[in-house]
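Enquirer: Structure here, sequence nowhere to be found:
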């Protein structure tokens, strides 16, 4: 299931900012208007939003097109054209020679967009779940991106080994140039919406983030003993730490204990595994009770089957519907799951909720 949601939805782009001193959440544009972010930093963050699916209102938890966001005042009209240009990373660029719709990478190779700008948008797409296919309106796995000409080894090398010239994003708290993924990893997650928010601290305030050296250590520590969504998988301590099972406060507490030497890396892993086990055991028990107590009525079951049969072959993509056969061709679902869809063994809703599919369908 995790493998499907991943391609439909992606991980969050940076949705807005969280002002640590006031505990206030606000949009990128509002933060710029209040002088909390520079215009340059704000623009690249909004362009990254547009290039990964939608412009985000973190207060109302809404995802909008650039046109909609400008109409509703979420962004200023002075940036509308630049954001429409970035949005073409999702909807596609027009090849001036053939008239065909081409991807961000293809537009970059044809010099239709400035190299640094294109690399920044491409990196944001990859960091949030995968390269977007503008023709079919969903993200694709890396191997499919290679096959369709949406990526190549040279670009992979550039993004794999970034230097300051290709670190197109900026941490306003430390004045560092970072990759988009590095900046996303410094964000906090809104407990109500799940959106990633860039923390803004005042001078003298404590700014918590995990440095690159500690991150490397946490990523190197792996286990196959995790439960829940990680059952049976080899997974790093880093991924477990940033999973839905660990709260922001607990994460911060454990990292600080580890960095101070109060706990070893092994003890760190034990604590995380225990937390996940406790949470997944509770969830399983609750779910089992609900199923036992509230079996669905016979008539409701028949009605649901009829409804899903009519929609089983089509999924809601980033900007338009995506067929099950396209998901199969893109290696987002396998042949067995495709056949189960066609025979009614699973529904569109069930497949859409799989982590491995959602990542590719929904954008940011």
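Expert: Ah, there it is. Please read these numbers as outputs of a predicted model, since none were measured by experiment.
Enquirer: contacts, neighbours, all on C-alpha from now
Expert: OK.
Enquirer: Could you count how many residues lie near residue 226?
Expert: Per other C-alpha atoms under 10 Å, the neighbour tally for residue 226 reads 24.
Enquirer: Let me see the contact set for it.
Expert: Going by C-alpha atoms under 8 Å, 6 or more residues apart in numbering, residue 226 touches 232-233, 235, 273, 276-277.
Enquirer: If you count neighbours, what's buried in stretch 30-49?
Expert: Across stretch 30-49, burial judged by 16 or more other C-alpha atoms under 10 Å covers 30-32, 36-37, 41-49.
Enquirer: just stretch 156-176 next, same as before
Expert: Going by neighbour count (16+ other C-alpha under 10 Å), the buried part of stretch 156-176 is 159, 166-172.
Enquirer: Please, where are all the helices along the stretch 101-250 of the chain?
Expert: 104-109, 115-127, 142-147, 153-160, 180-185, 212-220, 237-241, 248-260 (DSSP state H, counting those that start in this stretch).
Enquirer: Buried residues, the third one. List them.
Expert: Read that as helix 142-147. 142, 144-145.
Enquirer: closest to residue 342 among the residues you listed?
Expert: Distance to residue 342 across the buried residues of helix 142-147 (C-alpha to C-alpha) is lowest for residue 144, with 23.4 Å.
Enquirer: and residue 184, what is it in contact with?
Expert: Contacts of residue 184 (C-alpha under 8 Å, 6+ apart): 13-14, 196, 198.
Enquirer: Make CSV from those and add neighbour count and distance to residue 53 to it.
Expert: What follows is the contacts of residue 184, written out as CSV (neighbours: other C-alpha atoms under 10 Å; distance: C-alpha to C-alpha, whole Å):
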residue, neighbour count, distance to residue 53
13, 32, 9
14, 29, 12
196, 23, 15
198, 25, 18
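Enquirer: Would you point out the most distant pair within these?
Expert: Top of the distance list for the contacts of residue 184 (C-alpha to C-alpha): 13 and 198, 10.2 Å.
Enquirer: picking up where we left off before, let's have the contacts of residue 184 in CSV, adding distance to residue 204.
Expert: Formatted as CSV, the contacts of residue 184 follow (distance: C-alpha to C-alpha, whole Å):
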residue, distance to residue 204
13, 28
14, 24
196, 23
198, 18
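Enquirer: ok, so of the residues you listed, who is nearest residue 265?
Expert: Nearest to residue 265 among the contacts of residue 184 is residue 196, at 26.4 Å by C-alpha to C-alpha.
Enquirer: Use this one as the comparison:
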């Protein structure tokens, strides 16, 4: 890199093999030289909030919740990887270090953005010294392929590939000649279709996955600076993407008064989204997550139940199709929602089900109509005979029972009237769906509608997920967990409402069921209160009073803490460690944001929980997940290899059980049979990398002090 006294070269964009054209001085950012670049910056520099007609930096939009942390960080990294960070209100082009110093981004993002900045300044070559361009760094595995391709794509969209040696930007034709790219990678980048499984950049207004150039093409110019900023409408996030305020009004989900309150800033998107009458159309009301063995309370996914011979495939497949058609393929152990591709990759589903469940998933994304070239909703696909009628009726039944029919074009569920109006249903089909009995109760073998089946479910007090009970004592064993909540209790509490003066539901009617499952209520207390109401020892009014008292007490005594590896972490500790900045700390202290919201930010989550380690083995033939110790016992891992992997688990936080997605300390793992006594001592030693090691100097000093005291002060008995 040139020193600070040298004149930096101009960026040069090669338009063909011989002719060069001068382009903006983006290398000033990598040299640490601020410049009032104005329109010279070509990346997405911020957002334009249509409601207030103001431009904001990406970081400011992230802090206010206008951008998700994932998208905001990806756009900031793309800025750093294309020449520097920019404040769209001032137009100043800054290096990452300068941007942190001036408060344009928080200190917690510095490490990630410095790594992205090397896409311009060059990466150290671990094999021969010197600098590597981004493409070369990917080839030598200095940087991950997915991340690197994202930054290559951003550089191509904003003027050409950065050459850290010559200090300029180079068009792809010449870049291929100079080794800064190759023809195959250029082709892959040009043809790549971003999606949730092949991420690019998600449009916050529509939920669509786009290339960086595609998102850049949707930008507008910031007033005053002319920089590219992403317009943000008043949008609501759904399981299928994002929808605008106007779309919710058109569908009949929001009334005029609520819409006015949102436009005038009297109501927030988060408050309106939390209303049960709105949330059901944005997120759905949940499907049947799996089966539970009673009375033991052991939860199983449907596929797991099939592999363990608890359910026949003929019973499980329609239930899995219903999950896929309602965006609720769920891991019952964690509550994590997955798409079909993700579920197969994670082992939640077997590959033999992939094709059938992809067909069901198109009930959300739309079915390709070969006659019009468009994607049509499930009902129309059935009418055009693109989907088998019996399957379509089952999936329509499941959607209606879990919040409303999904309209792929509008990316949300619709009230019945809206579905009829928009051509997602007709009266004749509605009557057929109301009589449909396409699902089987595994306990009685009765054929039922999806709503009838859900009425036979019980609710997990820990996750709120609904499970079909299998009440076979030989399968269930003795009770090991909290008692599940029956459907009649759920229905009664869902219909009873109250008001509360604190928290998320402050000042608005809320059902007792929602209050029961609000965050401050511990799962044990939740299960106990539901059990008492079910037994008739506490009325709905008494339950409402008890819930209000718990929530009000929690609000009055709340101490904002984060869950660390071995205990709570205070905001002041995160501030002192440089993981959050002063502004975020003050917002936490004043209750303007929550520990849960801040803890979901990637930079914070990374330091609190780590980024994960090898949890176990997945057997490709059976999709069975094995712990490291179990795999060693079956001869699938050598003793030394297994010990190294287990020590790595212990030294990064916990011993992992991949079958149940649970984490254990070393002592807990031994008691649970997850490891044996032969590795216990070594794993305890590795675990001290987390819990800390005893300083032998302090121990010797303490021993010496005791000996001196014993010599000076007469003691009864021996020392």
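Expert: Nice, thanks for sending it over. Keep in mind that this is a model prediction, so the values were computed, not measured.
Enquirer: can you pick the most crowded of the contacts of residue 226 of structure 1?
Expert: residue 276 (22 neighbours).
Enquirer: Could you find the closest non-adjacent residue to it?
Expert: For residue 276 of structure 1, ignoring the flanking residues on the chain, the nearest one in space by C-alpha to C-alpha, 6 or more residues apart in numbering is residue 245 at 5.9 Å.
Enquirer: Next one: the one you found from residue 229 of structure 1, what distance?
Expert: To residue 229 of structure 1, residue 245 of structure 1 is 10 Å away according to C-alpha to C-alpha, to the nearest Å.
Enquirer: more neighbours, those two?
Expert: Between residue 245 of structure 1 and residue 229, counted using other C-alpha under 10 Å, the more crowded position is residue 245 (18 against 15).
Enquirer: thinking the more buried one is in contact with residue 275, fair?
Expert: Yes - counting by C-alpha atoms under 8 Å, residue 245 of structure 1 touches residue 275, with 7.3 Å between them.
Enquirer: ok so residue 553 of structure 2 is a strand residue?
Expert: No - per DSSP: H, G, I helix; E, B strand; the rest coil, residue 553 of structure 2 lies outside any strand segment and is helix.
Enquirer: What's the match for it in structure 1?
Expert: When structure 1 is aligned by TM-score structural alignment, the residue opposite residue 553 of structure 2 is residue 278.
Enquirer: roughly how far apart are that match and residue 125 of structure 1?
Expert: For residue 278 of structure 1 relative to residue 125 of structure 1 (C-alpha to C-alpha), the value is 34 Å.
Enquirer: what about the helices in the stretch 251-400 of structure 2?
Expert: 256-263, 269-274, 276-283, 302-307, 313-324, 340-346, 354-365, 378-383, 389-401.
Enquirer: Next, the mean deviation of the fifth one compared to structure 1.
Expert: Looking back up the chat, that one is helix 313-324 of structure 2. Compared with structure 1 after fitting, helix 313-324 of structure 2 deviates on average by 1.5 Å (mean C-alpha distance after the TM-score superposition for structure 1).
Enquirer: report the angle between the axes of that helix and helix 354-365?
Expert: 30 degrees (axes from the mean of the first three to the mean of the last three C-alpha atoms, to 10 degrees).
Enquirer: For the strand or helix carrying residue 299 of structure 1, which residues meet the burial criterion?
Expert: Element membership for residue 299 of structure 1, per DSSP states H and E: helix 298-311. Within helix 298-311 of structure 1, the residues scored as buried using 16+ other C-alpha under 10 Å are 308-309.
Enquirer: Run through who's touching the very next helix or strand once past it.
Expert: As assigned by DSSP H and E, the chain's next helix or strand after helix 298-311 of structure 1 is strand 314-316. Applying C-alpha under 8 Å, 6+ apart, the contact partners of strand 314-316 of structure 1 are 321-324, 348, 352, 361-362.
Enquirer: What range does strand 314-316 of structure 1 cover in structure 2?
Expert: Using TM-score structural alignment, strand 314-316 of structure 1 finds no match anywhere in structure 2.
Enquirer: And residue 35 of structure 1? What does it align with in structure 2?
Expert: So residue 35 of structure 1 corresponds to residue 309, using TM-score structural alignment.
Enquirer: do residue 47 of structure 1 as well
Expert: Residue 47 of structure 1 maps onto residue 321 in structure 2, by TM-score structural alignment.
Enquirer: How much space separates residue 59 of structure 1 from residue 18 of structure 1?
Expert: 11 Å.
Enquirer: So between those two, which is more surrounded?
Expert: More neighbours surround residue 18 than the other of residue 59 of structure 1 and residue 18, with 25 against 14 (other C-alpha under 10 Å).
Enquirer: Tell me the spacing between that one and residue 340 of structure 1.
Expert: On the measure of C-alpha to C-alpha, residue 18 of structure 1 and residue 340 of structure 1 end up 43 Å apart.
Enquirer: again, but for residue 4 of structure 1
Expert: Taking C-alpha to C-alpha, one finds residue 4 of structure 1 at 14 Å from residue 340 of structure 1.
Enquirer: Distance of the spatially closest residue to residue 36 of structure 2 that is not a sequence neighbour relative to residue 169 of structure 2?
Expert: Using C-alpha to C-alpha, 6+ apart and skipping residues adjacent in sequence, the residue nearest residue 36 of structure 2 is residue 92, 4.6 Å away. Distance of residue 92 of structure 2 to residue 169 of structure 2, computed by C-alpha to C-alpha: 20 Å.
Enquirer: now residue 344 of structure 2
Expert: Residue 344 of structure 2 is 41 Å from residue 169 of structure 2, by C-alpha to C-alpha.
Enquirer: For these two, indicate the residue with more neighbours.
Expert: The neighbour comparison of residue 344 of structure 2 against residue 169 (other C-alpha under 10 Å) goes to residue 169, with 30 against 17.
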